[in-house]
Every structure is written in structure tokens, then in C-alpha cells.
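Asker: Please find the sequence and the predicted model below.
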Amino acid sequence: MKINELAPVIASREVEVEASPETIWDIIVAVDSWPDWNSDVKAAFIEGDLAVGTRFSWKAGQLTIRSTVLQMERPHHLVWTGTTTGIKAVHLWQIEKRGEKALVRSEESWEGLLPSILRGTMKRMLSRSIQQTLLYLKREAERRSL
């Protein structure tokens, strides 16, 4: 599964991380720990472990996002949907081993009323958010790999 490539707002970024795909994966799937390493996430709630069909919610800024896992292939591929006021998102994580490092790619699409009306503003916002999250993730994964 991929993001919605026809959505009005799409962003993607990647970063090379000096950590194993397993270390990176463990950080991403521990949803309730997101606020510990990503200061943009104010709270995160999940019951049980992350698996296909698992629902979780999290708060970023003033928005509460309700998400559902659609696909998982440990430790390389994770897709979930998310909804919040005026936005339906699809988020994709891909982690690829590169020697002693890993390449982490994060992609997201937004559709709905707000992304349709405020396309440019929302694309910049999403792009910055993905870039910042990848930097936080890189820092945490490399810290754990020392």
C-alpha cells in the first residue's frame, strides 16, 4: 500500500541513520513513547501492541489524530491512516538497511476540505513536520545505538 498519490497535499523525506532497522522500528512502533523523543507530539495513546487493525490516537499541536494501522512488515514497512478535523491522512514508513546504516523514508498524503482549500500552506506544514520527525527519530535511534 502507498499514500494517496492523487491527494492535494503530499510530502516525503528521507534520512540516513546510523542505527539498525530494528532499532528504528522499535522506536516508531512504541506509539505511547513518541512524546519522549518527538517534542512535536504532545501525547499518544494505544492499547496493546501495534498490529494491523490497531487503533491509536495522538496529539500534535492542537490536533488530535485518530489512526489505524493498515500494513506492517517488521522492520521495513508500516502504513497507517489518520483523521482529524478536515483532514484524512495516509502515512508510510519505509526502512531499508544500508550496510551498517539505514535509510528511513517517511511519506504522507492529506485529503479533505482543508488540504483542498489551503494546498500550499498545508504542503509546507506537512513537509516541515515530516522533516522534523525524521531528525528527531535519527537523533533517538543514534543515541540508542551508541
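Answerer: Sure, I can see it.
Asker: going forward, measure contacts and count neighbours with C-alpha atoms only.
Answerer: Noted.
Asker: so which helix or strand takes in residue 124?
Answerer: For residue 124, the host element (DSSP states H and E) is helix 119-144.
Asker: Give me the buried stretch members for that helix, please.
Answerer: Neighbour counts over helix 119-144 (16 or more other Cα atoms under 10 Å) mark 119, 122-123, 126-127, 130-142 as buried.
Asker: Also stretch 40-49?
Answerer: Residues of stretch 40-49 classed as buried: 41, 42, 43, 44 (neighbour count, 16+ other Cα under 10 Å).
Asker: Comparison target below:
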Amino acid sequence: MFQEMRYRGPSLDELHENYAKQHRIDEDAVIRSAHEVVVNAPVERVWALLADPTGWSAFDPAIHDVHVAGDGTAAVDTRFTWVNGRAKIASRFAVVEPTREITWTGTAMGSRAAHRHLLTPREDGTTFLRTEESMAGTLLGLVYNKAKLHAELTRWLDSIKTAAERS
């Protein structure tokens, strides 16, 4: 248990380049979770929501103060900051493959995370949306755990699903 609490994971640069850009999260991280939903909307609509961080607060009220570097477009290595609840997060896009995958890495309160979203269009016009995330940081387990992360991922995908389906 103590060794799990001490696991820091890879450096942020390594997590970004050798994990997230390689379409993976840190499977050794103690805190990781995944969730998936079927969205009754075309993949292009779901993608449009995910690829516009400045619009996230419109469907997820926990998210605010989003600032994207450059022209505000999601692109590989573009940095962005945002607040989710009370946590201020500094992030960087690692994978931006329109209508297929969007992944970013980020840091908050000494933790490092990799967060992937995989979109799969289905024959009936709906979208299968899967997310997975890993978080690591010394003593992170004292204030955060798998159950909290899973609840957050569930809330996030439910928000995306609701927004895409009402558009």
C-alpha cells in the first residue's frame, strides 16, 4: 500500500510523448478508470463537443475558465488550462485525430494524468464513446481514488451524451 502511495509515474514529458501520443495511458498508475456510452448522435457532433475546450462549460458546469493557446483550436501539443470543480489543470493535447481520438495530458495539484477519448461511428448513426484516464502522483491516493475518478468520467460522458443528443 505504501509503495502505491509513493508511485509518481513517468515525468509529464514522458507521459505525453511515450504514453499519450502512443495511444495509451499509464497502466501502472494506481488511479485509473474507464467508461463508455453510446451517444444517439453522429460522430461529427460528438467530436465537435470534445474538440472545443472553450465550449465544455456549456454542457459541463463543473468546467470553467478554459484558455487554449494560439488560435484556440485543438491541435497536437497545443496547451490549455482549465478548472474542473476546484482543480486548476494545465493540459496539452497529445492526439487529435478528428472523429477518432482526442487525448491530452495534464497536471493538477502535483498529479499527472493522461486522458483518452475514443470515438467509433456505428452503422445506425450513433457513436460509441469510450474514455480512459490514468492519474499518478506521490500521495495522490490520500485525496483522490479510483471511485472518484470513475464518477468523474461517468459524469463527463453523460454530459457529452446529453449535449450531443439535444443538438
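Answerer: Thanks, I have the structure now. What you are looking at is a predicted structure, and each value in this text was computed from that prediction instead of being measured.
Asker: Including distance to residue 25 of the first structure and secondary structure, could the buried residues of stretch 40-49 of the first structure go into a markdown table?
Answerer: As requested, the buried residues of stretch 40-49 of the first structure are exported to a markdown table (distance: Cα to Cα, whole Å; DSSP: H, G, I helix; E, B strand; the rest coil):
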| residue | distance to residue 25 of the first structure | secondary structure |
| --- | --- | --- |
| 41 | 18 | strand |
| 42 | 21 | strand |
| 43 | 19 | strand |
| 44 | 17 | strand |
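Asker: And those residues, which is closest to residue 29 of the first structure?
Answerer: Residue 29 of the first structure has its nearest neighbour among the buried residues of stretch 40-49 of the first structure in residue 44, at 11.6 Å by Cα to Cα.
Asker: How about the contacts made by the closest one?
Answerer: Shown in contact with residue 44 of the first structure (Cα atoms under 8 Å, 6 or more residues apart in numbering): 31, 32, 33, 34, 35, 56, 57, 58, 59.
Asker: What's the match for it in the second structure?
Answerer: Here residue 44 of the first structure is matched to residue 66 in the second structure, going by TM-score structural alignment.
Asker: which among the contacts of residue 44 of the first structure end up buried?
Answerer: 31, 32, 34, 35, 56, 57, 58, 59.
Asker: Leaving out sequence neighbours, find the closest residue to the second one.
Answerer: If the residues on either side of it in the chain are set aside, residue 32 of the first structure comes closest to residue 44, at 4.9 Å by Cα to Cα, 6 or more residues apart in numbering.
Asker: Could you measure from the one you found over to residue 2 of the first structure?
Answerer: Relative to residue 2 of the first structure, residue 44 of the first structure is positioned 24 Å away (Cα to Cα, to the nearest Å).
Asker: Check residue 20 of the first structure too.
Answerer: Going from residue 20 of the first structure to residue 2 of the first structure by Cα to Cα gives 23 Å.
Asker: Between those two, which has more neighbouring residues?
Answerer: A count of neighbours by other Cα atoms under 10 Å puts residue 20 above the other of residue 20 of the first structure and residue 2, at 21 against 15.
Asker: so residue 154 of the second structure makes contact with residue 60?
Answerer: No - the pair residue 154 of the second structure and residue 60 does not pass the contact test of Cα atoms under 8 Å, sitting 12.0 Å apart.
Asker: What lines up with residue 132 of the first structure in the second structure?
Answerer: Using TM-score structural alignment, residue 132 of the first structure lines up with residue 155 in the second structure.
Asker: could you list every residue that touches its match?
Answerer: Here residue 155 of the second structure is in contact with no residue (Cα under 8 Å, 6+ apart).
Asker: same thing but 10 Å
Answerer: By Cα atoms under 10 Å, 6 or more residues apart in numbering, the contact list for residue 155 of the second structure reads 35, 60, 62, 149, 161.
Asker: what's the answer for residue 108 of the first structure, then?
Answerer: By Cα under 10 Å, 6+ apart, the residues touching residue 108 of the first structure are 2-5, 7, 9-13, 79-81, 89-93, 126-127, 130.
Asker: Generate a ChimeraX selection restricted to the buried subset of these.
Answerer: Here is the ChimeraX command that selects the buried residues among the contacts of residue 108 of the first structure (16+ other Cα under 10 Å):
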select :3,4,7,9,10,11,12,13,79,80,81,89,90,91,92,93,126,127,130
